[in-house]
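Colleague: predicted structure and sequence below. I'll ask about it afterward.
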Amino acid sequence: LLDMIVVRRIIGQPQFSTVMLTIGIGVVMRSAAAMVWGPETRSLPTPFDAATFRFGGVVLSAVYLSILATTALLGLILFGFFRFSRVGTAMQ
C-alpha cells in the first residue's frame, strides 16, 4: 500500500530521494507504534528462557545456541538450494 501511494510517485527521482523517503517512512511507523503500544520493549517467551550451558569457562544461553543452530541450518539450506537446484543455479 505504501509502495503504491508514496514510493511509486518518486520514480525517476535520484536514488537518494528514495532512500530518504523509506528512512522517513520507517521513522514515522516506529513512532506511531510507540504512541499506540508504548516505547517499552516487549518480548515473546521462548522455551529456552532460563537454560544455560557451560563449556569450560564459557557460559552460553540456550537462546544464543538455538539462534546459532538455526542460522547454520538456514545457511546450509540456502547453500544446497543455490548449489543443487535448477532455480538456484539459474539465480547465480
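Modeller: Right, received. Where do you want to start? Being a predicted model, the structure only gives us computed values, none of them experimental.

Colleague: okay, CA-based contacts and neighbour counts for the rest of this
Modeller: Fine.

Colleague: in stretch 28-41, which residues are buried?
Modeller: The neighbour-count check on stretch 28-41 (16 or more other CA atoms under 10 Å) flags nothing as buried.

Colleague: which residues touch that stretch?
Modeller: The contact list for stretch 28-41, computed with CA atoms under 8 Å, 6 or more residues apart in numbering, is empty.

Colleague: quick one: the strands in this structure, in order.
Modeller: Assigned by DSSP state E, the strands in the chain fall at 52-55, 58-61.

Colleague: wait, which of those strands is closest to Leu78?
Modeller: Across those, Leu78 has its closest neighbour in strand 58-61 (26.0 Å, CA to CA).

Colleague: just checking, Phe82 touches Leu76?
Modeller: No - the pair Phe82 / Leu76 is not scored as a contact, 10.0 Å apart, by CA atoms under 8 Å.

Colleague: okay, one more to line up with it:
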Amino acid sequence: MSSAAAKQMYYKILQKRSVIGMPPTVRRNIEILGLKKRFDISYQKVSPSTAHRLAKVKELVEIELVDEPKTKEQLKEERRPNPGFVLVKANPNTQ
C-alpha cells in the first residue's frame, strides 16, 4: 500500500424539485446542504452526516460523486449558452 493520503471526494448536489409543501425537517436539510432553489448546485465533502442528510432529501436532489468542487465562475461558464454564431475577423485587405 502507498503512504499517500486518500484524495477527498465531494458530492455534487443538484436540487431538482422545490421544497414547497415539504415538512420543516426536509426544508432544514436542504438549507444545511447549501441549496436554496431549484437547479441550485452545492458541493459537500463525503461524510456520514452528509450522506444521512442526502438520504432524507433523496427525492428532491440529484447526486454525483466528483473529485473536486467547481467554483461559482466555472459553473457560470458551463451554463452560458452558445450564442449561435461565431465572430470571424474580416480580412483587412478587402473592402
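Modeller: That came through fine. Just so it is clear, the model here is predicted, and its values are computed rather than measured.

Colleague: what's the TM-score here?
Modeller: Once superposed, chain against chain, the TM-score is 0.22 (TM-score structural alignment, normalised by the length of the first structure); 31 aligned residues with a CA RMSD of 3.6 Å.

Colleague: between Phe82 and Leu76 of the first structure, which is the more surrounded one?
Modeller: Phe82 (16 against 12; other CA atoms under 10 Å).

Colleague: now do the residue lying closest to the more buried one once chain neighbours are set aside: how many residues are near it, please.
Modeller: Sequence neighbours aside, Gly88 is the residue nearest to Phe82 of the first structure in space, at 3.9 Å (criterion: CA to CA, 6 or more residues apart in numbering). By other CA under 10 Å, the residues close to Gly88 of the first structure number 14.

Colleague: again with Ser42 of the second structure
Modeller: 19.

Colleague: against which helices or strands is the strand or helix carrying it packed?
Modeller: Using DSSP states H and E, Ser42 of the second structure sits within strand 41-45. Judged by 3 or more CA pairs under 8 Å, 6 or more residues apart in numbering; DSSP states H and E, the packing partners of strand 41-45 of the second structure are strand 10-15.

Colleague: now the strand it packs on against strand 41-45, angle please.
Modeller: Relative orientation of strand 10-15 of the second structure and strand 41-45, computed by axes from the mean of the first three to the mean of the last three CA atoms, to 10 degrees: 150 degrees.

Colleague: which secondary structure elements does strand 10-15 of the second structure contact?
Modeller: Helices and strands touching strand 10-15 of the second structure, by 3+ CA pairs under 8 Å, 6+ apart, are strand 41-45, strand 61-66.

Colleague: and the last one, what does it pack against?
Modeller: Contact analysis of strand 61-66 of the second structure by 3+ CA pairs under 8 Å, 6+ apart lists strand 10-15 as its packing neighbours.

Colleague: I'd like the next helix or strand past the strand it packs on.
Modeller: Moving toward the C-terminus from strand 10-15 of the second structure, the next helix or strand (DSSP H and E) is helix 24-32.
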